[in-house]
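*Asks:* What shape does this take:
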Amino acid sequence: MSVPAGIGELRSRFASVFGAAPDGLWQAPGRVNLIGEHTDYNEGYVLPFAIDRTARVAVRVRPDSTVRMLSTFGNQGLTHADTGALDPARARGWTKYPLGVLWALEQRGLAVPGLDLLLDSDVPRGAGLSSSHAIECAVIVAVNDLTRAGLSAQDMVLATQRAENDFVGAPTGIMDQSASLRGAAGRAVFLDCRDQAVRLVPFDAEAAGLVLLVIDTKVSHSHASGGYAARRASCELGAEVLGVRALRDVGLSDLEEASGLLDAETFRRVRHVVTENDRVLRTVELLEASGPRAIGALLDDSHASMRDDFEISCPELDLAVETARHAGALGARMTGGGFGGSAIALTPADAERAVRDAVGRAFTQAGYAAPDIFPVRPAAGALRLA
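*Replies:* So this is what the prediction gives:
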């Protein structure tokens, strides 16, 4: 395989900072969720794919318990920690993600060595493309290799989820790390979040004459903030009132009865999850039977549900979605946890420029910051580069 640009520079930078060459270099991709939002922690279905934007780490094992970390972005500087005293309250900025992984591995009983680590990433931060999970997945595959721990993909998914939940403090599910660890070029990852069963589904937009555009609204979001946690609490309340283990167990035919048992807000939250699970299943069927040109209406319906029932959109996301559709996109929706971040627009290749220009003009006219618009394609999951 070809070595991505910048790997030589990353190796050289590592040596200049830490005084010796790294033991190896690893990368893990960000992800776009094609459809299936806030269904993962409800034990439902999701359909993400790994993207061609990655976090890369150069790592060397140390003979002591010291962890030294530096990134090529930001101004945090060289950070020190000790594997024997990992504390969520003391972790700062991006370092909480690798430290959370080390902590989660220790909780599994793995003897984690000290490390020198240099991070580089081109996954946009705060854009809903899972930049944090890309870091965590790059780190966990590196540590798994270096310690010969023999962790399976499922083990690494659960360890990074624990890092997010219990160290970082974000109540996320397993979708993001599953896509980053299990993705493949030209495929979306159809994931059953109840039993972690995975099926790779064809999603080759380029072969169908399409491009999937990401529209980064520049409205930053955080999964550790209250909005995400509140939605999860609503879902848990809905499941409890309806007497089911998780909202995965509620079907479309159950919604009429649910409307009489739940308060109006909780019912809307439940309705989103139930209908979104159905949309994921129908999207998989259409991709396997007819290809990506057939799924536009389902993307549109998903956005409407997130906007109106789950209430996690924002004016910038709504403007991006509506403008992209009117300019020629077959379907568009916000992607990620919500409250900002990015939208995606499934667009005929010959309409790409029209969609880009229309969205840019609309944001200017609304007085919003200029969005960052770029194509993504399904890419390989986490791997060792060198």
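*Asks:* going forward, measure contacts and count neighbours with C-alpha atoms only.
*Replies:* Noted.
*Asks:* give me the number of residues near Glu265?
*Replies:* Glu265 is flanked by 13 other residues according to other CA atoms under 10 Å.
*Asks:* For it, pull up the helix or strand it's in.
*Replies:* helix 264-289 (DSSP states H and E).
*Asks:* outside of whichever helix or strand comes after that helix, which residues touch it?
*Replies:* Once helix 264-289 ends, the next helix or strand along the chain (criterion: DSSP H and E) is helix 296-308. Contact partners of helix 296-308, identified using CA atoms under 8 Å, 6 or more residues apart in numbering, comprise 34-36, 272, 276, 279, 283, 312-314, 318, 330-334, 346.
*Asks:* In helices, which of those residues fall?
*Replies:* Secondary structure assignment (DSSP state H) places His272, Glu276, Arg279, Thr283, Asp318 from the contacts of helix 296-308 within helices.
*Asks:* if I pick Leu346, what's in contact with it?
*Replies:* Taking CA under 8 Å, 6+ apart, we find Leu346 in contact with Leu210, Val211, Leu212, Leu213, Gly296, Ala329, Leu330, Gly331, Ala332.
*Asks:* Could you also give me the structure for this next sequence, so I can compare it with the first?
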Amino acid sequence: MIADDAAAVFRKQFGAEPAGLWAAPGRVNLIGEHTDYNEGFVLPFALPQRTIAAVGPAPAGEWTVTSTFEAEPVSFGVTQPGEVSGWAAYVAGVVWALQDAGYEVPGAQIAIASEVPLGSGLSSSAALESSVLTALIDLGGLDVPLEKRPSIAQRAENVYVGAPTGILDQSASIRCEEGKALFLDCRSYEVEQIPFDLAAEGLAILVINSNAPHQHVDGEYGARRKSCEDAARLLGVPALRDITGDQLDDALARLDDEVMRRRVRHIVTEDDRVLATVKLLHAGQVREIGPLLTASHASMRDDFEITVAQVDIAVETALAVGAYGARMTGGGFGGCVLALVDADKAAEVTAAVEEAYAKQGFTPPTAWTVTAGPGAGRL
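*Replies:* Below you'll find the model as predicted:
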């Protein structure tokens, strides 16, 4: 088990037993892509795959982190953004963000193991941040309300690491509940737990990792965010969330730049699709969300321009062999596709996508079915 791996690495590195094990999941975003930093709506759920932090105490102001995926441990004291680099920056960033929020962070020895696929758009970074954050809060007895924790983890990623991500990933990793999707208003941070028991309907979410490279800390994600923020300023609204569907045509007519118009159209229609999906799930009409998922993908492909050939082919193939809906999930430019399928058809859909990839000469995909798991906590 992954928890045993984390504990074993801790014992090997630090010569003692950890004080405890803390877990946080990766996430799949069912629908609502790039809407989070536009203060809109998202609907993620937590993956069963988790990152584990085995943690023990250390002298005040001292932190050492090691992992199953890096040979050398990294030690640091009180740092400022940019002073720790590489994967350890996500851990140093959590320490910094907690301190910056006014908390006295305990020194700690930390060992990390993870089963969340790296670079796949399933938010391995938020799982790392959230497991460490939860551990340090518990270890230090810090009074950090649950609803405040995602913004601290997000600040670690935005300011310390330098990735301009929204609040979606950290909220999902920390606040999701088992068997539920998390309906999150990214302006108010209000959440609603939406029933999402696919097994009861004979359905499954098939996650298909395109195995195309996926990277946020490059210019493309930031360029999309800047375009949205510039458009909101030109339209005289705090964020694109404030443009409703029936105001969209008028808003687009007021923008001169065609690329900016496409970006705005994606965000406004995507927010509407999230709200429509929530309404259908409340009504128990799970299969009926399929066309909304597919429309979301078309919008990401044509208006937001964040898909690549591997994810487009996975979506097209899944639909062709019977998926109710399919879309890329995550920030884009690689990563994973999700498909809503009959549970007994998952293997058939997987085989069809593998065949389509082989014909194109792509790196073979990997696929698995997922259920909605719990958020971060102590094991």
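*Asks:* what's the TM-score here?
*Replies:* The pair, once superposed, lands on a TM-score of 0.97 when counted by TM-score structural alignment, normalised by the length of structure 2; 378 aligned residues with a CA RMSD of 1.1 Å.
*Asks:* still on that earlier bit, would TSV of the contacts of Leu346 of structure 1 with neighbour count and distance to Ala50 of structure 1 be doable?
*Replies:* Formatted as TSV, the entries for the contacts of Leu346 of structure 1 read as follows, by neighbours: other CA atoms under 10 Å; distance: CA to CA, whole Å:
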residue	neighbour count	distance to Ala50 of structure 1
Leu210	20	18
Val211	23	15
Leu212	25	13
Leu213	23	14
Gly296	19	20
Ala329	26	22
Leu330	22	21
Gly331	26	20
Ala332	30	18
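*Asks:* Tell me which stretches of the stretch 51-200 of structure 2 form helices.
*Replies:* Assigned by DSSP state H, counting those that start in this stretch, the helices in the stretch 51-200 of structure 2 fall at 88-100, 124-140, 149-155, 168-175.
*Asks:* tell me the angle the first one makes with helix 124-140.
*Replies:* Angle of helix 88-100 of structure 2 versus helix 124-140, following axes from the mean of the first three to the mean of the last three CA atoms, to 10 degrees, is 50 degrees.
*Asks:* Helix 88-100 of structure 2 against structure 1, how far on average?
*Replies:* Compared with structure 1 after fitting, helix 88-100 of structure 2 has a mean deviation of 0.7 Å; criterion: mean CA distance after the TM-score superposition for structure 1.
*Asks:* With respect to Pro371 of structure 1, which of the contacts of Leu346 of structure 1 is nearest?
*Replies:* For Pro371 of structure 1, the closest of the contacts of Leu346 of structure 1 turns out to be Leu213, at 11.8 Å, with distances computed as CA to CA.
*Asks:* The closest one pairs with which position in structure 2?
*Replies:* Leu213 of structure 1 is assigned Leu206 in structure 2 as its aligned equivalent, the criterion being TM-score structural alignment.
*Asks:* Quick check: closest non-adjacent residue to its match.
*Replies:* For Leu206 of structure 2, the nearest residue in space outside its immediate sequence neighbours is Thr369; the separation is 4.4 Å by CA to CA, 6 or more residues apart in numbering.
*Asks:* Surely that neighbour is within a strand?
*Replies:* Yes. The assignment for Thr369 of structure 2 by DSSP: H, G, I helix; E, B strand; the rest coil puts it in a strand.
*Asks:* Aligned to it, what sits in structure 1?
*Replies:* With TM-score structural alignment defining the correspondence, Thr369 of structure 2 maps onto Pro375 in structure 1.
*Asks:* what residues are up against its match?
*Replies:* Pro375 of structure 1 is in contact with Val211, Leu212, Leu213, Val214, counting by CA under 8 Å, 6+ apart.
*Asks:* and the gap between the aligned residue in structure 1 for Gly245 of structure 2 and Ile312 of structure 1?
*Replies:* Under the alignment by TM-score structural alignment, Gly245 of structure 2 pairs with Leu252 in structure 1. When distances are taken as CA to CA, to the nearest Å, Leu252 of structure 1 and Ile312 of structure 1 turn out to be 22 Å apart.
*Asks:* Looking only at neighbour counts, state which of those two leads.
*Replies:* Ile312 (20 against 11).
*Asks:* Settle this for me: that one is touching Phe339, isn't it.
*Replies:* Yes. Ile312 of structure 1 lies in contact with Phe339 (CA atoms under 8 Å); the separation is 5.2 Å.
*Asks:* need the strands for the stretch 51-200 of structure 2, in chain order.
*Replies:* The residue ranges that make up the strands of the stretch 51-200 of structure 2, judged by DSSP state E, counting those that start in this stretch, are 63-67, 74-76, 108-114, 180-185, 191-195.
*Asks:* Which among those strands is found nearest to Leu319 of structure 2?
*Replies:* Across those, Leu319 of structure 2 has its closest neighbour in strand 180-185 (22.8 Å, CA to CA).
*Asks:* quick one on the thing from earlier: what would the ones in helices among the contacts of helix 296-308 of structure 1 look like in a markdown table with distance to Arg194 of structure 1 and neighbour count?
*Replies:* Below are those laid out as a markdown table (distance: CA to CA, whole Å; neighbours: other CA atoms under 10 Å):
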| residue | distance to Arg194 of structure 1 | neighbour count |
| --- | --- | --- |
| His272 | 18 | 24 |
| Glu276 | 15 | 26 |
| Arg279 | 17 | 22 |
| Thr283 | 19 | 24 |
| Asp318 | 31 | 18 |
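*Asks:* Let me have the residues you listed in CSV, extended by distance to Val17 of structure 1.
*Replies:* Compiled in CSV, these are given as follows (distance: CA to CA, whole Å):
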residue, distance to Val17 of structure 1
His272, 49
Glu276, 47
Arg279, 49
Thr283, 47
Asp318, 44
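*Asks:* closest to Phe18 of structure 1 among these?
*Replies:* Sorting those by how near they are to Phe18 of structure 1, with CA to CA, puts Asp318 at the top with 46.0 Å.
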